[in-house]
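**Q** Pasted the sequence and its predicted model underneath.
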Amino acid sequence: MTTAFYPGSFDPLTNGHLDVLIQALNVAERVVVGIGINPGKTPMFSFDERADLIRQSLAEVLPKRRDALDVVAFEGLVINAARAHAAKLLIRGLRDGTDLDYEMQMAGMNAQMAPDIQTVFLPSGVASRPITATLVRQIAAMGGDVRAFVPAAVLDALTKKLNR
């Protein structure tokens, strides 16, 4: 069984992340979404909340593939986390040329350290390209409408969190 590792902060999950996750499930039988934990940052959503939102969002669009998804926390090098989950593919989403430049550097370094793990670049859909989790958080915090940028479960969670 081919396993892919899709790392990120997913704080929160955006439609762009979900688009890349769906594509990853087209190239791998199993996808492990790795939520990076950085002790120096305070996320908007806890690991458990983010994991739940990822599972809920995938179940809405691909209910038959929800068993092909695992969500885990990781610290340290992505390649070590990918290896720990027996992944042979490392999934990286691309929005534009700026992402490509950065991701190519990372792919080169990862290939040197882990030649057994293949980086796969997946482009986000046209509608998802301008979306970043940082912008979603900022727009939502200022009362803006982010429904075009996030899955329904994430919109609901953002609304609840910011209306406290």
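**A** Noted; the coordinates are in hand.
**Q** make it CA atoms for all contacts and neighbour counts henceforth
**A** OK.
**Q** Any idea how far the longest helix along the chain is from the middle of the chain?
**A** Looking across the chain with DSSP state H, the single longest helix is helix 97-113. Averaging C-alpha positions (CA atoms, centre = their mean, to the nearest Å) puts helix 97-113 17 Å from its chain's average.
**Q** do stretch 20-39 as well
**A** The chain centroid and the centroid of stretch 20-39 are separated by 6 Å under CA atoms, centre = their mean.
**Q** Ok, stretch 93-102 next?
**A** 15 Å.
**Q** Flag every buried residue along it.
**A** Of the residues in stretch 93-102, 93-95, 100 count as buried by neighbour count, 16 or more other CA atoms under 10 Å.
**Q** With respect to residue 39, which of these is nearest?
**A** residue 93 (23.9 Å; CA to CA).
**Q** Next, the angle from the helix or strand harbouring that closest one to helix 97-113.
**A** Using DSSP states H and E, residue 93 sits within strand 89-94. Counting by axes from the mean of the first three to the mean of the last three CA atoms, to 10 degrees, strand 89-94 lies at 160 degrees to helix 97-113.
**Q** Would you mind pulling up the elements that the strand or helix carrying residue 135 packs against?
**A** Per DSSP H and E, residue 135 falls inside helix 133-141. Helices and strands touching helix 133-141, by 3 or more CA pairs under 8 Å, 6 or more residues apart in numbering; DSSP states H and E, are helix 152-162.
**Q** One more to weigh against that first structure:
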Amino acid sequence: MKKAIYPGTFDPITFGHIDLIKKSLNIFDQVIVAVSDGNTKNYLFDANEREQLIKNALFRDLKFSKKKIIVTSFKTLTTDFCKKMRSNVIIRGLRATSDFEYEFQLAGMNKKLNSLVETVFLMSDPENQIISSKFVKEIIELNGDIKKFTTKSVIKSLKYKFNE
């Protein structure tokens, strides 16, 4: 079985992320959506909340198969997580040329850390390339409509979080 790791912060998951998950499922037997629990960012949702948001979005809202997708969090180097999950493929998304330099460096560092790991770059469909978690949070904070950017359960959780 060929499986791939799709790591990210997913704070929150968007249709851009979901588009890459769909594309990954066309290539790999199983995709592990790996929620990074690193301490370098100020997250709106903690790792457990992000993990639950992803599960709700994928399995409840969109009815994806639980057999083909695993959602979990990790606090290690991505390459160490790959080893633990017995995968040698990392999925990364590219939206614009501005993403490429960072992603290129990250793929190079991951290759230096574990020469068996390959990074596969995927692009979301054009209508999803502009979506970012940062913009989604800014729009909802200003009472904007984000139905075109993420699922119903994520929207509900975001509204709750900003009205606490």
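**A** Received the coordinates, thanks. Quick caveat, the model's predicted, so the values are computed rather than measured.
**Q** After superposition, what's the TM-score here?
**A** Once superposed, the chains reach a TM-score of 0.91 (TM-score structural alignment, normalised by the length of structure 1), with 163 aligned residues with a CA RMSD of 1.6 Å.
**Q** re the thing from before, pull the residues that contact the longest helix of structure 1.
**A** 79, 92, 94, 117-119 (CA atoms under 8 Å, 6 or more residues apart in numbering).
**Q** And residue 46 of structure 2, how far from residue 114 of structure 2?
**A** Using CA to CA, to the nearest Å, residue 46 of structure 2 is found at 28 Å from residue 114 of structure 2.
**Q** between those two, which one's more packed in?
**A** residue 114 (16 against 13; other CA atoms under 10 Å).
**Q** Residue 24 of structure 1 maps to what in structure 2?
**A** Counting by TM-score structural alignment, residue 24 of structure 1 lines up with residue 24 in structure 2.
**Q** follow-up on the earlier one: could you pull out the buried residues of the helix holding residue 135 of structure 1?
**A** Neighbour-count burial for helix 133-141 of structure 1 flags 133, 136-137, 140 (criterion: 16+ other CA under 10 Å).
**Q** Alignment lookup: residue 152 of structure 2 to structure 1.
**A** When structure 1 is aligned by TM-score structural alignment, residue 152 of structure 2 is paired with residue 152.
**Q** From residue 163 of structure 1, how far out is its match?
**A** Distance from residue 152 of structure 1 to residue 163 of structure 1, by CA to CA: 16 Å.
**Q** Just want to know which of these two has more residues nearby.
**A** Per other CA under 10 Å, whichever of residue 152 of structure 1 and residue 163 has more neighbours is residue 152, with 16 against 9.
**Q** Name the helix or strand for the closest residue to the more buried one other than its chain neighbours, please.
**A** Once flanking residues are discounted, residue 152 of structure 1 sits nearest to residue 57: 7.4 Å by CA to CA, 6 or more residues apart in numbering. Applying DSSP H and E as the criterion places residue 57 of structure 1 in helix 47-61.
**Q** what's the helix or strand just after that helix packed up against?
**A** Counting by DSSP H and E, the next helix or strand C-terminal to helix 47-61 of structure 1 is strand 69-74. Other helices and strands packing on strand 69-74 of structure 1, by 3+ CA pairs under 8 Å, 6+ apart, are strand 30-36, helix 47-61.
**Q** distance from strand 69-74 of structure 1 to structure 2 after superposition?
**A** Comparing strand 69-74 of structure 1 with its match in structure 2 after superposition yields a mean distance of 1.5 Å (mean CA distance after the TM-score superposition for structure 1).
**Q** Off-centre distance for that strand?
**A** 10 Å.
**Q** Stretch 10-18 of structure 2 too?
**A** Using CA atoms, centre = their mean, the offset of stretch 10-18 of structure 2 from its chain centre is 6 Å.
**Q** Could you check how far residue 101 of structure 2 is from residue 122 of structure 2?
**A** For residue 101 of structure 2, the distance to residue 122 of structure 2 equals 15 Å [CA to CA].
**Q** Same question for residue 164 of structure 2.
**A** Taking CA to CA, one finds residue 164 of structure 2 at 36 Å from residue 122 of structure 2.
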